[in-house]
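Asker: any chance you can model this:
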Amino acid sequence: MITRLARQLFIVCAALAVAGNAFADQVQVAVAANFTAPMKAIAAAFEEDTGHSVQASYGATGQFYAQISNGAPYEVFLSADDSTPAKLETQGQAVNGSRFTYAIGKLVLWSPKPGVVDDSAAVLEHGDFKHLAIANPKAAPYGLAATQTLEKLGLSNRLKGRIVEGQNITQALQFVSTGNAELGFVALSQVYKDGQITSGSAWVVPETMYQPISQDALILKKGADNPAAKALVDYLKGPKAAAVIKAYGYQL
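Answerer: Take a look at the predicted model:
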């Protein structure tokens, strides 16, 4: 009798699990490289809370734009700027009304070694270094912010021969982390967690030195009929995602 009851309970639970999975969907997401760590944390919480799954790709905003324009199967796009999503919206490649700013990024000059960078740009003017890493300014908004900062400091020409460009902000960070560049302009979120720089030394560049990095997200046309796409966008606007975003140094 107990065995029969246990079998019946097992069948009911299995049926409920199948039914639950029937309402779960996967969403394909293109994510700006600077938002890699926060997105991984948010995606894990989203999957646990909703049952939907996230298939995320990380890279440069400009490269994603080219891929989306050529038919890439992304359903949600988290950009590193606001102009690229606006362009996709104008071109009819996005769901109208779905675009919103999910984070405002900050630029930081970083070295993995303590004491190399102080709370100013002094190391750029007087420091003994051979290479300065930045992201490609044509494809990555943080790379553009880096070049704008150098222009404001009047150092563009002087440091031109020392600059090494990564395809995206992740590669720029790798150049510095591996010692191929002594320091570099990276996203604050890459070296910051819970109120402090996680390693090395850094100068958080004043926001007056570069154009605001307003990072917009939207649902692309390919995700218009996917419940998981809308659910993810709604989740990004919620309190759990906001807490993660703030923890990595972004403004909301």
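Asker: make it CA atoms for all contacts and neighbour counts henceforth
Answerer: OK.
Asker: tell me how many other residues crowd the nearest residue to residue 223 once chain neighbours are set aside.
Answerer: Once flanking residues are discounted, residue 223 sits nearest to residue 75: 4.1 Å by C-alpha to C-alpha, 6 or more residues apart in numbering. Close neighbours of residue 75, defined as other C-alpha atoms under 10 Å, add up to 25.
Asker: how near is residue 75 to residue 27?
Answerer: 6 Å (C-alpha to C-alpha, to the nearest Å).
Asker: so the most centrally placed residue in the chain, which state does it fall into?
Answerer: Centroid-nearest residue in the chain: residue 35, 1.7 Å away (criterion: C-alpha atoms, centre = their mean). Of the three states, residue 35 takes helix according to DSSP: H, G, I helix; E, B strand; the rest coil.
Asker: one more sequence to fold, the one below, so I can look at both together:
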Amino acid sequence: MIIRFILAALLASLLSSWGGVAFAGEVRLAVASNFIEPVNALARRFQDETGHHVVVSTGSTGKLYAQITNGAPFDVFLAANEREPQRLEQDGLAAPGSRFTYALGRLALWCREADGPETAKRCLNINTTRLAIANPRLAPYGQAARQVLAALSLQDALQGRIVSGENISQTYQMVWSGNVPVGFVALSQVLGQDELMGAYWPVPPQLHAPIAQQAVLLSRAKGDAAAEAFMAFLQGPDADAVIRGFGYDRAGGE
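Answerer: Down below sits the predicted model:
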């Protein structure tokens, strides 16, 4: 009798535990490479607050877009631009009305031989031997870097010395490893790094088109509690504090 009671209690406990898990869901994010550190911080906070599990996949915006159009099982797309989320919406692959700007990106010029912002800025000149940028065909930060070179009248002079990474993370790795001495990276990648080799120059936003990074709920996840909860969380005050802490602005300058 006692054994039967103990078994019944254990079974009730297990069912209670399983019942709690049943209410927690999973949200799969496709995230532009520049946003990997902020999204990891956001995911931890979201998981703590809601119990929903977050799975993050990263890459260039162009490659992630191609994966989504080919049926990759993502729920939310955090791009580094506006174009791809708009295209998904137009093609019926994103939930109507879900698209919004979650961050305004900032570009930085990182120079391993510099000792401050002004010397980092001077690393970009007609004598620069090699310059790393993200592939402008795939990565919006690469497009912005090209616009900066054009604005500074350096595009033609440096054309043969540009080394392209597939995405902004690869570009960062090129400079970090010392394979390339100077490179355009996301400000969030170098901001606040005490042990950063060299120094960086925060590129004035007026030298390139705004890097409006948009999020969209994919059609396959419409009605999914975890995915919709993450979209709401991303627009809230907790996410705002995290995103600003990594050097991004928010739409409207709020």
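Asker: contacting residues for the residue nearest to residue 223 of the first structure?
Answerer: 27-30, 219-224, 229 (C-alpha atoms under 8 Å, 6 or more residues apart in numbering).
Asker: trace it over to the second structure, please.
Answerer: Matched by TM-score structural alignment, residue 75 of the first structure corresponds to residue 75 in the second structure.
Asker: same check, this time on residue 234 of the first structure
Answerer: By TM-score structural alignment, residue 234 of the first structure lines up with residue 232.
Asker: so that match is in which element?
Answerer: Taking DSSP states H and E as the definition, residue 232 of the second structure sits inside helix 225-234.
Asker: mean shift between that helix and the first structure?
Answerer: Average distance, helix 225-234 of the second structure versus aligned residues of the first structure after superposition (mean C-alpha distance after the TM-score superposition for the first structure): 0.8 Å.
Asker: hang on, the earlier thing: common neighbours of residue 75 and residue 27 of the first structure, please.
Answerer: Shared contacts of residue 75 of the first structure and residue 27 (C-alpha under 8 Å, 6+ apart): 223, 229.
Asker: now do the helices in the stretch 101-250 of the second structure.
Answerer: Counting by DSSP state H, counting those that start in this stretch, the stretch 101-250 of the second structure has helices at residues 117-122, 140-151, 155-158, 168-177, 187-190, 225-234, 237-245.
Asker: reformat those helices as CSV; add distance to residue 15 of the second structure.
Answerer: Listed next are the helices of the stretch 101-250 of the second structure as CSV, based on distance: least, C-alpha to C-alpha, whole Å:
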stretch, distance to residue 15 of the second structure
helix 117-122, 59
helix 140-151, 48
helix 155-158, 64
helix 168-177, 44
helix 187-190, 44
helix 225-234, 22
helix 237-245, 33
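Asker: count the neighbours of the equivalent of residue 31 of the second structure over in the first structure for me.
Answerer: Mapped onto the first structure by TM-score structural alignment, residue 31 of the second structure lines up with residue 31. Per other C-alpha under 10 Å, the neighbour tally for residue 31 of the first structure reads 23.
Asker: list the contacts of residue 31 of the first structure.
Answerer: 39, 56-59, 61, 77-79 are the contacts of residue 31 of the first structure under C-alpha under 8 Å, 6+ apart.
Asker: doesn't it belong to a helix?
Answerer: No - counting by three-state DSSP, one finds residue 31 of the first structure to be strand, located in no helix.
Asker: do you know how far it is from residue 6 of the first structure?
Answerer: 45 Å.
Asker: before we move on, the earlier item: show me which of the contacts of residue 31 of the first structure are buried.
Answerer: 39, 56, 58-59, 61, 77-79 (16 or more other C-alpha atoms under 10 Å).
Asker: okay if I get those as JSON lines plus secondary structure?
Answerer: Formatted as JSON lines, these follow (three-state DSSP):
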{"residue": "39", "secondary structure": "helix"}
{"residue": "56", "secondary structure": "strand"}
{"residue": "58", "secondary structure": "strand"}
{"residue": "59", "secondary structure": "strand"}
{"residue": "61", "secondary structure": "helix"}
{"residue": "77", "secondary structure": "strand"}
{"residue": "78", "secondary structure": "strand"}
{"residue": "79", "secondary structure": "coil"}
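Asker: of these, closest to residue 155 of the first structure?
Answerer: Using C-alpha to C-alpha, residue 61 comes nearest to residue 155 of the first structure of these, at 26.0 Å.
Asker: just give me the match in the first structure for residue 20 of the second structure.
Answerer: Going residue by residue (TM-score structural alignment), residue 20 of the second structure aligns to residue 20.
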